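Undergrad: Quick one: sequence and predicted model below, then my questions.
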Amino acid sequence: MRLRAPGIALACIEALEREIPEYAEKWLTPAQRAAAVESARRAIERDVGRLGVTETHQAARLADFRHRGRLACRRGLSRESVQAAVRVANRVVWREIADAARECGCSADVLYQLAEGMFADVETSMAAIAEGYTAAELAASGDGQRHRALLRALIDGRVPADVDGFAAAAGLTLPDRVAVVAFRAGPGAPDFPAGLIPAHVLADPGGPGPVLLSADPETDLAGLGRLPRGWIAAVGPRVGFAEAAESYRIALRAAELAERGLLGGTGPVVWCREHVTKLLLLADEFLLARLAEQTLAPLAGVGGHRREQLADTLLALVRTRGSAPELGRQLDLHPQTVRGRLKKLGELFGDRLEDPDERLRLELSLLAEKTLAI
């Protein structure tokens, strides 16, 4: 591979020029292009030289890619282009490695291990580039921009390995646990009001979806009760800051469901911790609707008010396994009325009413039907 390195480097640069125009625009002179080829050659030889010293190789390789991310940002290349360049270059290098391995008579198992290791490196390389790129963005921006860039990196799941260093560069100290708050504006809602978010809270009130990150949401969010009509603030679960993206995902989902009226009368602030069951139930509405359609098929031939009565009785039955008198008290019905309904349900569902797994499916389906009006 050392002997092939100059040719591989040239092939990499040619592939980048063909497939990523943004790179070709940076190599306008022969000297610039020659410098790019030489840089690629050194990187290839450096990686070859690190083989066999795994930990040292990984640490140094990722440091190289963080450096490349920083350089790309400073040179005006987009994050997407520099990450695409990693994929393109690795594809070229892999072809050369595969050719060399075949010439040397390497077995298919060796080729498989080479491919597995190399393509795993692609993902870690792109993550390191993103870290370096984000670090350069933070260093080049003012405090407000730094705060927003760090917040967006956290909620997008791009948590830098040196997140504490990133936070320090932005003038912040990250707490151990945080909650992400996602805001949603309904049709006709006014602009996001100024002054509701405390100055010390990491927030990005602009853009299509205002968002903030709080270590103490009970205190920090006291002003959100003054959100104007049409706005919803959903407070995600408290998590370690490395899991901020999950808190954000759940908060976004809660805000959407609240806007549709599926979480009940919650007011302008929705606390996800109070709606865990519904959030879990409604995590995949498509599958939930299919489950209800299949599980409640025996009720398909029952129409109108009679079906609603049987569904209410069935839900009470699978939840409590109570007797007719107990269900009658729960439903405010005469026990004899309940007995009639239970007889009909027995005819429709048979032994399924005795199966714990089936009862769970029935309960989920009935709850979905009530919540989504399937």
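TA: Arrived safely. Numbering: from 1, shown residues only.
Undergrad: all contacts plus neighbour counts: C-alpha atoms, from now on.
TA: Fine.
Undergrad: Assign Gly209 to helix, strand or coil.
TA: coil (DSSP: H, G, I helix; E, B strand; the rest coil).
Undergrad: er, Val178 actually
TA: Following three-state DSSP, the label given to Val178 is strand.
Undergrad: Ok, Val181 next?
TA: Val181 ends up strand, using three-state DSSP.
Undergrad: That one - nearest residue in space that isn't next to it in sequence?
TA: Val235 (4.5 Å; CA to CA, 6 or more residues apart in numbering).
Undergrad: From Leu252, how far off is that neighbour?
TA: Here the criterion is CA to CA, to the nearest Å. By it, Val235 lies 9 Å from Leu252.
Undergrad: Below is an additional structure, to be compared with the one above:
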Amino acid sequence: MAGGPAPTGVELPPEVAVAIRANLPRVADDVVRVIIDEVPSYTDAFSGPMGETIRSAVRVALGGFLSIVSEGRAGAAQRTPAAAIEGAYQLGRGEARSGRSSEALLSAYRIGARVSWQHLSAAAVENNVDATSLGAFAQAVFFYIDELSAASVSGHGDESATAGRVRQRLLDRIARHLLTDAPEKTVLSAAERAEWPLPSTLTAVIVPESQVGSVLQLVHQGTLQAADLPELDAAVLLLVPDAHGRRRAALLRGVEGRNCLVGPARPWLEVRSSYDRARRAQERGLEVDTEAHLPELVLTADPEALADLRAMALAPMADLRPASAAKLAETLRAWLLHQGRRDDVAAALFVHPQTVRYRMTQLRELYGDKLEDPDTVLALTIALGVEPDS
């Protein structure tokens, strides 16, 4: 971009400036034509009124330059007028709003400089401008265009940053509405304002702050973020669109080893339930895929009810010494889970099958016929389904 001191004034003879100024409409037409030919993103941009606006802008910019060099004083530093800088800055902002990149804008400036110089230098040579003056003229031309391009890129960057911040605020609002069970009409309105494509599903993913950037590169670009949630410590919630079916496996592979927790895919307006499950899994110290821990999540959904059920189901062992009661409860749990296969129970407990037989005899003495009762078996299975210290 523009750098170094401004070139000193160019002593351009008045008749040369007049000749060049008379040729400005053709210069502007050529600049626009070559930009259309060489920069694909401008192919349709200059059609209709927009094309005439750009041609007029080129004529005004070059006319302003000619005024500088024809009215300048020898030895005085050339100064680009503030109005020209402001116009270039606003052009850059407009290009950002139109969706064209700063690279395309700079390409257009480079082409404009090249084509303009071809015309300006030809006119100068035809009017017998000497080599020294021609060199100074070239320096002034490219310094002027460089300053304009720098102003345009600055405007483009400022507009892009502003637009990015505005859109991020709108996306944050969607996430906030989804997590607070806002009315559907409110959520849809926020999505429309943010121009956010409505997904079929959303999946809640709790991600450590240090991993957010890496994970965002792996997921759908429409992913919503919810940072600074009071219940999350040094973590960010991502709401990932359409990560259901086969895409869930890809999501799980992507977050593996990153200390993330992935909730279930839910219809997008119901993503709060996905987040709630991920939070419960986090509280239980579970890892990665909440769907791999459904039995434990179900059994621990109401800790007080589980504790009451456990106390009721294990009441026959209440009068035993704690160590004996713990061994019998452990054996009964394995017996239920392995459907009474003594050898499998022994292997799971790392004891001899005879030990299993002895303990089960004790349990039958304590429970009697209740171990054959389906309701008792169900209660014991649920009560012992999760290890007491897990």
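TA: Everything's here; your move. Worth saying up front: this structure is predicted, and the values here are computed from it rather than measured.
Undergrad: okay, now the residue nearest to Val181 of structure 1: neighbour count?
TA: Val235 of structure 1 has 30 neighbouring residues, counting by other CA atoms under 10 Å.
Undergrad: Identify the residue of structure 2 aligned to it.
TA: With TM-score structural alignment as the criterion, Val235 of structure 1 lines up with Val262 in structure 2.
Undergrad: do Ile155 of structure 1 as well
TA: Alignment note (TM-score structural alignment): Ile155 of structure 1 maps to Leu179 of structure 2.
Undergrad: which residues of structure 1 does the helix or strand containing Gly63 of structure 2 align to?
TA: Assigned by DSSP states H and E, Gly63 of structure 2 falls within helix 49-71. Aligned using TM-score structural alignment, helix 49-71 of structure 2 spans no residues in structure 1.
Undergrad: about what we covered before: list the contacts of the match of Ile155 of structure 1.
TA: Counting by CA atoms under 8 Å, 6 or more residues apart in numbering, Leu179 of structure 2 makes contact with 271-272.
Undergrad: let's see it at 6 Å
TA: Residues in contact with Leu179 of structure 2 (CA atoms under 6 Å, 6 or more residues apart in numbering) are Arg272.
Undergrad: check which helix or strand covers the match of Val235 of structure 1.
TA: Assigned by DSSP H and E, Val262 of structure 2 belongs to strand 261-267.
Undergrad: so how much does that strand differ from structure 1 once superposed?
TA: On superposition with structure 1, the mean distance recorded for strand 261-267 of structure 2 (mean CA distance after the TM-score superposition for structure 1) is 1.0 Å.
Undergrad: Whichever helix or strand comes after that strand aligns to what range in structure 1?
TA: Using DSSP H and E, the helix or strand that follows strand 261-267 of structure 2 in sequence is helix 271-283. Aligned using TM-score structural alignment, helix 271-283 of structure 2 spans residues 244-256 in structure 1.
Undergrad: Any idea how far that stretch is from the middle of the chain?
TA: 9 Å (CA atoms, centre = their mean, to the nearest Å).
Undergrad: In structure 1, spot the helix with the most residues.
TA: Criterion DSSP state H: the longest helix present in structure 1 is helix 108-140.
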